[in-house]
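Student: got a predicted model here, sequence first, then my questions.
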Amino acid sequence: MVKKNLSLNNHIDKEKNSFELIREDILSYYNILSNEHSITKGTFLEESAKKFILENPNAFLFALIAEQSVKTEVAWSLPYNLKERLGHFDIYKFANYSEEEFEVFFKTKPALHRYPGTISKYILSACKILIEKYSGSANNIWKYPSTANEIIARLNEFKGISQKKAALGAMLLIRDFMLEVEDKNHVDIAFDVHIKRVFLRSGLVNKDDLNELINIGRILNPEYPGILTSPFWNIGRNWCRPTNPNCSECPIRRGCLKKINSFTK
């Protein structure tokens, strides 16, 4: 019994130490990565597309909707490419198109998205909500004194925006567009397959469960869990890959329990 208790205590101590090392390393990695992944400071967007996002709140919303199964640069360049294709970015004109007509602008080669039909429908729906509820401008979603909770709830009203995108949108508005909110602690980590893989393999969570992942994010950085999205996502994409993970160079290798077989997709 004594040996069993000692073994259990050693296991618990190992997991606690692992958690603290990951917390330290992921926050350090965030500081390195924050400018690189910033919409306003990073280099993943062409200057023309970046300028368009910065100057047009509706472009920000449409790019957020387009964050689905494509590279980040494809999603965040889509509004600018749509404007260039049509010669305007007037959502009142957009709203007058039928779904079939609007889809053509997305599907015409080169297609603006991997799923042009789905994304065109989501964006057309967003145009109508913006006109009906926000005077035609997404800026009114977050312009007035608002809490992070309110912004996330409003973003969730749009088709194609889920927990992941709403949390991501709030995080980007705060981090890259300097939006001031008092409750940054309510901006959770965005649930994503790359992030889920890292959490499972590192031992941060023991099962594939959204609520558990979100709760661990809150414990890792209670003041602002959402900032963990970028560093964990980048680790999942570049080191903790589905196959042949590069554990030796991973930024959280000191604390990772390397449960590689717990998640292989």
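Tutor: Arrived safely, thanks for sending. Remember, predicted model here, so these are calculated numbers, not experimental data.

Student: going forward, measure contacts between C-alpha atoms and count neighbours the same way
Tutor: Fine.

Student: spatially central residue for this structure, please.
Tutor: Central residue of the chain (C-alpha atoms, centre = their mean): residue 168, 3.7 Å from the mean position.

Student: quick check: closest non-adjacent residue to it.
Tutor: Leaving aside its chain neighbours, residue 168 sits nearest to residue 190 (5.8 Å; criterion: C-alpha to C-alpha, 6 or more residues apart in numbering).

Student: just checking, that neighbour touches residue 162?
Tutor: No. Contact criterion C-alpha atoms under 8 Å: residue 190 and residue 162 do not qualify, at 9.4 Å.

Student: between these two, who's got more neighbours?
Tutor: Shown here are residue 190 and residue 162; by other C-alpha atoms under 10 Å, residue 190 has more neighbours (29 against 18).

Student: gap between residue 158 and residue 128?
Tutor: Separation of residue 158 from residue 128 (C-alpha to C-alpha, to the nearest Å) stands at 10 Å.

Student: roughly how far apart are the residue nearest to residue 168 and residue 158?
Tutor: Per C-alpha to C-alpha, residue 190 is found 17 Å from residue 158.

Student: ok, second structure coming up, stack it against the first:
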Amino acid sequence: MPQLRIAQDEHADQVLSGDPVALIVGMLLDQQFPMERAFAGPAKILDRFGTLDPAALAAADPQAFADLCATPPAIHRYGRSMAARVQALAAVVRDDYAGDAAAIWEQAADTADLLVRLRKLPGFGDQKARIFAALLGKQLGVTPPGWRETIGPYAEDGSFRSVADVRDPDSLQRVREFKQAVKRAAKQQAQAP
């Protein structure tokens, strides 16, 4: 598996690069929170809980797991509620994919099927599914025929729209600037008469 550099932290990026569960949990956590910190969350869970095995995560005592996730530095701004989502996601991976998170994309018939599979995951809407599919394509080589067209703008070559484009501090900053520009434009449009 290629070496990802999304979290901008060597240990966290090694965890993301070596464990598909970590990668999908990082994507789950990537909302209302700085993306590099969200993608560092799986390493925190691994360090505190001892495993990212989906069966173990899903079976953990919810209160104890929420405490673990909310302990500073928390895995997310909303550590307790995200802990429940991590457990729900782990249960889907355990039950629907025999504990193999990579099967979500490795067994998909095509990009459309991959997006359907991703949208069924707890915490994954259409946009998050497209961003994750773009990440898989751009950084992990998961590129079924027509993947760019099916995914849309997030798959554009040379774009800096999302976590799919983060490979180093410079690209992280460019993605952050793109997101800020989109927010400014939306705010201006909302304020227009």
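Tutor: Cool, the structure landed. Since we're looking at a predicted model, the values are computed, not measured.

Student: and the TM-score between them?
Tutor: Here the superposed chains carry a TM-score of 0.80, computed using TM-score structural alignment, normalised by the length of structure 2; 178 aligned residues with a C-alpha RMSD of 2.7 Å.

Student: just to revisit the earlier point, which of the helices or strands spans the aligned residue in structure 2 for the residue nearest to the centre of structure 1?
Tutor: In structure 2, residue 168 of structure 1 lines up with residue 131, judged by TM-score structural alignment. Using DSSP states H and E, residue 131 of structure 2 sits in helix 126-140.

Student: that helix vs structure 1, mean deviation?
Tutor: On superposition with structure 1, the mean distance recorded for helix 126-140 of structure 2 (mean C-alpha distance after the TM-score superposition for structure 1) is 0.5 Å.

Student: ok, then the element right after that helix?
Tutor: helix 147-151.

Student: and the contacts of that next one?
Tutor: 111-112, 130-131, 133-134, 137, 155-156 (C-alpha atoms under 8 Å, 6 or more residues apart in numbering).

Student: list the buried residues in that helix.
Tutor: Residues of helix 147-151 of structure 2 classed as buried: 147-148, 150-151 (neighbour count, 16 or more other C-alpha atoms under 10 Å).

Student: now distance to residue 180 of structure 2 too, for those residues, in TSV please.
Tutor: TSV is the format used below for these (distance: C-alpha to C-alpha, whole Å):
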residue	distance to residue 180 of structure 2
147	27
148	24
150	25
151	22
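
Student: now whichever helix or strand residue 171 of structure 2 is part of, how far from the centre of its chain.
Tutor: Residue 171 of structure 2 is part of helix 169-191 when elements are defined by DSSP H and E. With C-alpha atoms, centre = their mean, to the nearest Å as the basis, helix 169-191 of structure 2 stands 19 Å off its chain's centre.

Student: what residues sit buried inside it?
Tutor: With burial defined by 16+ other C-alpha under 10 Å, the residues of helix 169-191 of structure 2 counted as buried are 171-172, 174-176, 178.

Student: so which of those comes closest to residue 81 of structure 2?
Tutor: Nearest to residue 81 of structure 2 among these is residue 176, at 24.9 Å by C-alpha to C-alpha.

Student: which among the contacts of helix 147-151 of structure 2 end up buried?
Tutor: Buried by 16+ other C-alpha under 10 Å: 111, 130-131, 133-134, 137, 155, out of the contacts of helix 147-151 of structure 2.

Student: can you put the residues you listed in a markdown table and add distance to residue 65 of structure 2?
Tutor: Output for those, formatted as a markdown table (distance: C-alpha to C-alpha, whole Å):
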| residue | distance to residue 65 of structure 2 |
| --- | --- |
| 111 | 34 |
| 130 | 29 |
| 131 | 27 |
| 133 | 28 |
| 134 | 30 |
| 137 | 32 |
| 155 | 35 |
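
Student: circling back to that earlier point, what helices or strands is the helix holding residue 131 of structure 2 leaning on?
Tutor: Helix 126-140 of structure 2 sits against helix 111-119, helix 147-151, with contacts defined as 3 or more C-alpha pairs under 8 Å, 6 or more residues apart in numbering; DSSP states H and E.

Student: the equivalent of residue 107 of structure 2 over in structure 1 and residue 150 of structure 1: what is the separation?
Tutor: In structure 1, the residue matched to residue 107 of structure 2 (TM-score structural alignment) is residue 144. Applying C-alpha to C-alpha, the value for residue 144 of structure 1 to residue 150 of structure 1 is 11 Å.

Student: those two: which is more packed in?
Tutor: Neighbours were counted for residue 144 of structure 1 and for residue 150 using other C-alpha under 10 Å; residue 150 has more, 14 against 8.

Student: ok so, going back, out of the helices and strands packed on helix 126-140 of structure 2, which comes closest to residue 84 of structure 2?
Tutor: Among these, the nearest to residue 84 of structure 2 by C-alpha to C-alpha is helix 111-119 (17.8 Å).
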